[in-house]
Each structure stands twice: as structure tokens, then as C-alpha cells.
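K.L.:
Here's my sequence, what's the structure:
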Amino acid sequence: METIVTEIIKTIKDSDTVIERDMKLLTLFFELFRLKPYQRFSALLMKKVAETATSCVYRKTADIVNRFTLTTLSHQTVKHIVMQSGKLCQEWQDIQRQESPAEETEAPVVYIEGDGLVFRGQHKKQLEIYWIQVYEGREKEGKRARLIHAYHMASTEYEKTWERAGWYMHRQYGLSHTIVISNGDGGTGYGYEAFQELAAGCKWHEHQRDVYHVHRKVKERLHFAVPEVQEGIRQSIWKHDETSLALWLDTAESEAEGNDELQNVERLRRYLKRNWTYVEPLNQRQKLEKVHLIQPGACEAGHRIYSYRMKHQGRCWSQEGAEAMVQLITAMKNEEWDAVYGQWGRTAYKPISQRFKNIMRKVMKQFPMQPHKGVHQGSMGTHSSASSPLGKLAKGLQMAHIL
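P.N.:
Next up, the predicted model:
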């Protein structure tokens, strides 16, 4: 360890410029913190590479890291780090399940929302992210609303997402005194029955069909109808007025031209009849007058962070790569990212010895400031007038300290 301290001091003394000094010290510390045998990068560097890769493509990530560090990464190396980090997230979740359950939270109302995001896979296949979020309400934060105690589950495997959501619900909450409100678009796997399994044992369960998807269904089916008809149907749904809804649907049917448009009206009629119980606004239901309304498009907004990274620009993913990226984004969204790498660092790397800590503490210690008496001033005896050449020289020497 004394050799390291000597090397640090020598590097500082031998550097001609600040940039040269910083580069040499960075090189030294990169080598020093690579404590694991045959490991090219430190744990912190791998953590930062994975973080950067959640917001830009692998080639751009490699370029950024190469510019700001002394390493040379390729995009294949970035992909390898992402894959390894995704496995670390999964291992951390498994460890959490094995630990003793935390004290249950008594929440009067718990909200569950779920949705899926389809994106492009390799070999012209379609992959899907199955996503669920659980929270206890909303509160104003400036002009925006913030979810209270939000927790997110996501995976490219449906069973994994719902299994984790069930584990979280029954580990985190004592549901016997809790009202559970679920929200979904009604797609395969996001119906009332699926959410009922997560809410098993709760005081009361209410399910809502996502308003955004209901309105989109109206717009798609009645694209030929005038805006007044579409708005009338939406208002009837909001007021949960079945009689008014039937009249507006009849009006839309009278405007339909051709068999296709008539079939669209009939499909919408069956869709609303099938989901009539679930489209009723929450504040109009019994015992739910004071609960927060789930905003339209809440499901869509929840998986926006995934769509920004995994869709567009012709991107396509393998199953393994997509799963790793989903786990990284979810861990960061849940503020578990530091804990994931902290757990790995405690097991994969040698612990830093106390002797090394003591030496580095001495090196980084600031030395106390030494007081000094300042500049010593003297005078020159001339034994002549100030206007004489010798007198002018003496006066100039006394004024030199001002310059």
C-alpha cells in the first residue's frame, strides 16, 4: 500500500499540467479499483455503462464512455455489460424473496394498473413487455401529479410479471382492510379475473376499464360518424346512462353506410355491453366517492420509459437482450439500482482492507495552515537629502513592495 501512496505523490510532482496529472491519476485509480481478477472494468464503471445504455443505443453508449473515461469499449462490450447487469437485477429480486417479509403497510386504498407494450423482435417476431404498477394514490407536485409509494413490475414473460406482482401485493400490504382498485384495457391477461388474483383477501375490489382505451375504441369504430355523435357516446359512458347510450348508438347506426360501418357500430355496442360494469366512473360507484380517479391513459404513460428506449429507429431485440434491458429500466424506476450493484459488489469483489483505508485517509488529509510573519521590510541609510541620487534609490526600494 505504501507503494501506491508513493506512486500518487510521484504522479502529482511529475505532471507538468493539470490535465496530464488528472489523466495519470485516473489511469492509476482505474487499475487500483479493478480488484477482481481478470476483470477489465471496475464495478462503478460497469454500473455507469449500464445506466447510460438505458437511454441510448449501445454504440452511442460506447462513444460516451470512451470520451469521458480512459477505457476503450465496443458496442458488443456494452451489450455484454447490460446482459450481466440484467442478470444481477434478477438475482437481487430472488434474494429479496428469500428474506424475511417486511412489516406490512396498512393502506386504505391500493391502485393496480397493468398494460402491455408490443415491440419488434429479431427474425420478424413480435415481443411484448408485460407491465404492472402498484401505488397508494396521487399528490400534486407542481403542475404534475406524483404517485405515492409507486412500485413497478415488468418483464417480457407474462407469468414472471404477475408472479412478482402477487408476491409484492401480499408481502407489502395487509389487504384485509384495504380497498383495491384495478385498471386495465381489457386485453388478454388484463381482465377483471387476472387482477382479482392479485387482490385476493382484500376488503373490496373494484375494476375499471381504462378510459383512454374506451375512448379510442369509440373513435376507431365510429370514424365515419360526425364528432357530435362520438362526443354524445363518450358523455353517456361518463354519466353511465345506458338509455342515452342506446339512442346515440342508434344515431350512429343511421349514419352508417355499407355493411362494414354497420358491423363497426354493432361491435362497439357489444364491447360496451360486455364492459358496462367496468366503464362506470369510480366516483359514481358505491363506497368509492372519495377515491382518486385514475387518469385516462395512465397505463400508456406508465410504460413510456420502455417505449422510448426499445422502439423506433428500426430497433429490434432478442428475447434475452430485451429482458435484460427491461430489468435495468425497472430497477432504476424503482430506485433499486444502487442496491443491486451494492449487493453484487459485496460478494464479487474483495473487501477493502482497513489498512488501505487508513493510508488513503492520511493521503487525503488536509495539512494545517502554517502561520508566517509576512514579507520582511528594510531601509537603506543614505545620510543625504532625498533629492540626491542615493536618496531617490532608497525611496524606490521602499516602494517596490507595492508594485
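K.L.:
going forward, measure contacts and count neighbours with C-alpha atoms only.
P.N.:
OK.
K.L.:
which residues touch residue 194?
P.N.:
Counting by Cα atoms under 8 Å, 6 or more residues apart in numbering, residue 194 makes contact with nothing.
K.L.:
For the comparison step, fold the sequence that follows:
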Amino acid sequence: MDTKIIDEREFVEKFKDKNLQEFHKFVSDYDNYIAPTMRARGYKFVNYAERTVTFTFGQVTFSRRRWYKNGKCRIPVDEKLGLEKRIAYSKELLYQITKLATMLPYRKVVEVIELMYQVYITKDTVLKAIKLASQLLNEKEDYRYYSDEVVVKKIEAPVIYLEGDGVWIKVSGREKEQQNKELSHFVIHTGTEVYGKRKILKNKVEIVSPNNRTARKRVVDYIYNHFKITSDTLLVTNSDMGHGYTPHLFKEISHDLGIKHHQHFWDRYHLNKEIKKLVKPYSVELLDQFMKAIDSHCKQKLKTAIDTLESFILLNQNEKKIDTFKVFKNRILGNFKYTQPPEQRNLDTASLGIIESQHRKISYRMKNRGMYWSLDHADAMSHLILLSYNQELRDLFFGNWINEYEKYRSEGMSGAKVRKKIDQAPRSLGTIVNASWKGRKQRDKQRFVGKKINK
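P.N.:
Reported below is the predicted structural model:
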């Protein structure tokens, strides 16, 4: 003992050594504790087997007992520690790696784990963690197809808000070519409420998929199973009017849900951006005229502003700009009714135009910085980001659903077989919504009420 200032790293290392000693003692104590139970169940102790596993507290090599019965091997210590066969990392460590990977590039995850735990992993370890998380996502989707029906208390809301837009990311194809791919992102909510000093979205749910049609089907299925639809329910939708997010497609969603009242808006952020891009280079005063026409929802003022813009563009005699203007003119006049401000329809302005802010958690992690993704990897990561944001990622790794899922698997019925049975049902009996949300079973049952089906 002396008065020299300690090196905290050395201090932690001493505690680490003590933790490892305690771990070995725990393994030995548990082996002794469970031995009588294993013998009572007819298992026979055969030998000790050594194993090396990396935990959050370091890499450990330990020996534990193996028990056999009718050719079946069980290792109680591994079961107690939640270790699967041939896995060199604990599930807790893989979970924490996955959590970090939703926020940081993989190489940064390696650095953070080394800094915080003095545990040395590689980029491949991070990939293994994401692969495990992707597998768990698929298994949880299968589990929802044949799990016991969960009674969901449906949300009663006079207005349901739905917004959709795409997040463009860079992906690598089979032949390593680089291309852009859209992740379809939809947000469902029931308006805003004050929480502290800020407003939050009530009953918010986000749905993301690399396939726009799949995302829309999941939207329909979720709203159907989680909201009480009445003759007075109003569906308010908002988008940039792009491909996959047109008023017609949102009207289809409203029709599929049996919602009689639907109002669509051209997202003001995207509308303003489109107007500024075309008008601002010619005249700031003209841009102001456009904005006033939109704010007052006066079509005559808008036509006057468009005519003025046309005269500016024709002076330049640039065919490309003239063609761009014609497209813009037809687009804004043809969709003028969707530019009406929400307050003119007695709707909460703060409840609309939220999609861009909801994009950020995905786009911040997955866009720019020279990142390229495989399509499957991008799909998995976008879902993991949403789970992490909603504090649901831990349930994916350690939730009760895992044990229930194993019971179904032990009975020999896979989720894939169940999906195949559902998809083979007669199409004449109704639209099948192929989505993985709780409550879907009830919807499928209702399609067959009063119908005779040949098994």
C-alpha cells in the first residue's frame, strides 16, 4: 500500500480476476446441486467437457459435467448459463453488440466493447450477432403465426393518422454492383399529446420493409387488429405523393379496412421543397406568391403564380426546364385538393408531417458515410433499429416467447408450414393479409365463418 494514484484499469483487472474465480465456483456449485436431480431423472454422468466462452466479464475456459439418457446428452451448466451448442459468445454479450450495432458502424462497436469490457472481438463477431438477431426476428414471426391467440384490447380513436415515405439506402447486388434501394416506412398514430415540455405521438407504431406492397399489407393488418373501426372513424393520410405513396393507394387501405371517411394530404415539407427547387432560382417574390396561394388554398392565386413562372421559363428557351415545368404544373394543379392546410379541415397541424423526423433514427444509421448493405441485412437492421428505439430489443433475445416457440417446434409444426396452409386458402373467401402481427389469427378465422372448406 502506498500513496501513489491508482491506475483504474489495473484496479478493474484485479476485480475481473476475482469475478472469474467466483464464476468457476458457481459452475462447480451448480453442477453439484443439479447432480441428484439428473440421477433421479434417469441420466447418467459420463465425463467432464471443457468449453471456452466469451462473456461480458471476459473470456472463460471451464469444465462441466455431461449427462446421458437413451443417447441424449444434457449439460445442465450450459442450460443454466443460456449457452447453445458451438456458440463462443454469451447471449448477453451478443445482445449488447447488437444494441450497439443499431447506433454505430461495426468497427466502432468492436472499439467500444474493448474499451468498456476489455473483451476483444472482431467485425465478424458483430456480423454473427446481427445474424443471430435476424434469425430471432424470423423465428418470432413464425411464432406469431401459430401461437395461442392473444386478446388485444382495441384502441378507440376518432381519427387514425397514417404517413408513409421511403428511405433510400445503398445496397450491393449479387454481382457486387452498387445500387439504391428504398425501404418503405409507415407510421401509424392517433394524434399528439403533451409530455413534459414536448409533444409526442399517441399509440405510435412504425412498419418498415424493403417491399412497399408488404409494408402496406402490414399496415392494413395492424390497424385492423388493433383499432376499433366504426362508421365515424376518420383515416387521415399524408405523403409526398410519390410512387407507392399516392392518394389512390391510401384510399385502397381505407377501403380494405372498411373506413368510410378518408382525407389525404400532400406532405407540406415535400410540397414546399418541390416548389422552392423550381421557383426560387427565378424570383424570391414569386416564391412568396406560391406559398401564399398554398397557405390560403386559393387555386386562382396558384394559377397566376404558375403563369408568371411559365413566362420566366419560356424566356430561357431551355427544353429540359420547360419539360420539368410542364410536369410540375400538371402535378400541382391535378393534386391541388391535397394541398389544403390541415387547420382548414379542423385537424391538428402537429399530427401531420411527422414522417421525416421518424426517418432519422433509420437514415442516421443506414445512410451516407459510404455504407452499403445487402438487402436482407438492410431489412434486419431497420427492424432492429425500431426495436431498439422502442426498448423492445431485449425481448427479442430474452423474451418469454422463445420458450413458447420451442414448445411448438418440439411438436413438429413449423411456422413456414402454417403460413403455407393459410396462403393455400381459397382466394374467393377474402383478401389474405400476409403480415406478422399479433391478432392476425382472428382476422383469418372471420373469413371462414359460415363457409364449408374441404380439408
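K.L.:
Can you calculate the TM-score here?
P.N.:
Overlay of the two chains. TM-score (TM-score structural alignment, normalised by the length of structure 1): 0.75; 331 aligned residues with a Cα RMSD of 2.6 Å.
K.L.:
how would you label residue 180 of structure 1: helix, strand or coil?
P.N.:
At residue 180 of structure 1 the chain is in strand, as set by DSSP: H, G, I helix; E, B strand; the rest coil.
K.L.:
Show me what it aligns to in structure 2.
P.N.:
In structure 2, the residue equivalent to residue 180 of structure 1 is residue 235, according to TM-score structural alignment.
K.L.:
so its match makes contact with residue 162?
P.N.:
Yes - at 7.4 Å, residue 235 of structure 2 and residue 162 qualify as touching, with contact defined as Cα atoms under 8 Å.
K.L.:
out of these two, which sits in the more crowded spot?
P.N.:
Higher neighbour count among residue 235 of structure 2 and residue 162: residue 162, with 26 against 22, using other Cα atoms under 10 Å.
K.L.:
That one belongs to a strand, doesn't it?
P.N.:
Yes - when three-state DSSP is applied, residue 162 of structure 2 is found to be in a strand.
K.L.:
That one pairs with which position in structure 1?
P.N.:
In structure 1, residue 162 of structure 2 lands on residue 112 (TM-score structural alignment).
K.L.:
quick one: its match and residue 147 of structure 1, what's the gap?
P.N.:
Distance, residue 112 of structure 1 to residue 147 of structure 1, using Cα to Cα, to the nearest Å: 12 Å.
K.L.:
Spit out the residues that contact the two alike.
P.N.:
residue 135.
K.L.:
mind checking what residue 222 of structure 2 lines up with in structure 1?
P.N.:
Mapped onto structure 1 by TM-score structural alignment, residue 222 of structure 2 lines up with residue 168.
K.L.:
burial of that match, as a residue count?
P.N.:
Neighbours of residue 168 of structure 1 (other Cα under 10 Å): 17.
K.L.:
ok, and what's touching the helix or strand hosting it?
P.N.:
Element membership for residue 168 of structure 1, per DSSP states H and E: helix 158-172. Contacting residues not belonging to helix 158-172 of structure 1 are listed as 101-105, 130-132, 153-155, 197-199 [Cα under 8 Å, 6+ apart].
K.L.:
now with 6 Å?
P.N.:
104-105, 130, 153-155, 198 (Cα atoms under 6 Å, 6 or more residues apart in numbering).
K.L.:
and these, which are buried?
P.N.:
For those, a burial check counting by 16 or more other Cα atoms under 10 Å picks out 130, 153-155, 198.
K.L.:
Tell me the spacing between the alignment partner in structure 2 of residue 220 of structure 1 and residue 300 of structure 2.
P.N.:
Aligning on TM-score structural alignment places residue 220 of structure 1 opposite residue 277 in structure 2. Distance, residue 277 of structure 2 to residue 300 of structure 2, using Cα to Cα: 22 Å.
K.L.:
aligned partner of residue 267 of structure 2 in structure 1?
P.N.:
In structure 1, the residue matched to residue 267 of structure 2 (TM-score structural alignment) is residue 210.
K.L.:
leaving aside the residues next to it on the chain, what's closest to residue 402 of structure 2?
P.N.:
Nearest non-adjacent residue to residue 402 of structure 2, counting by Cα to Cα, 6 or more residues apart in numbering: residue 140, 7.8 Å away.
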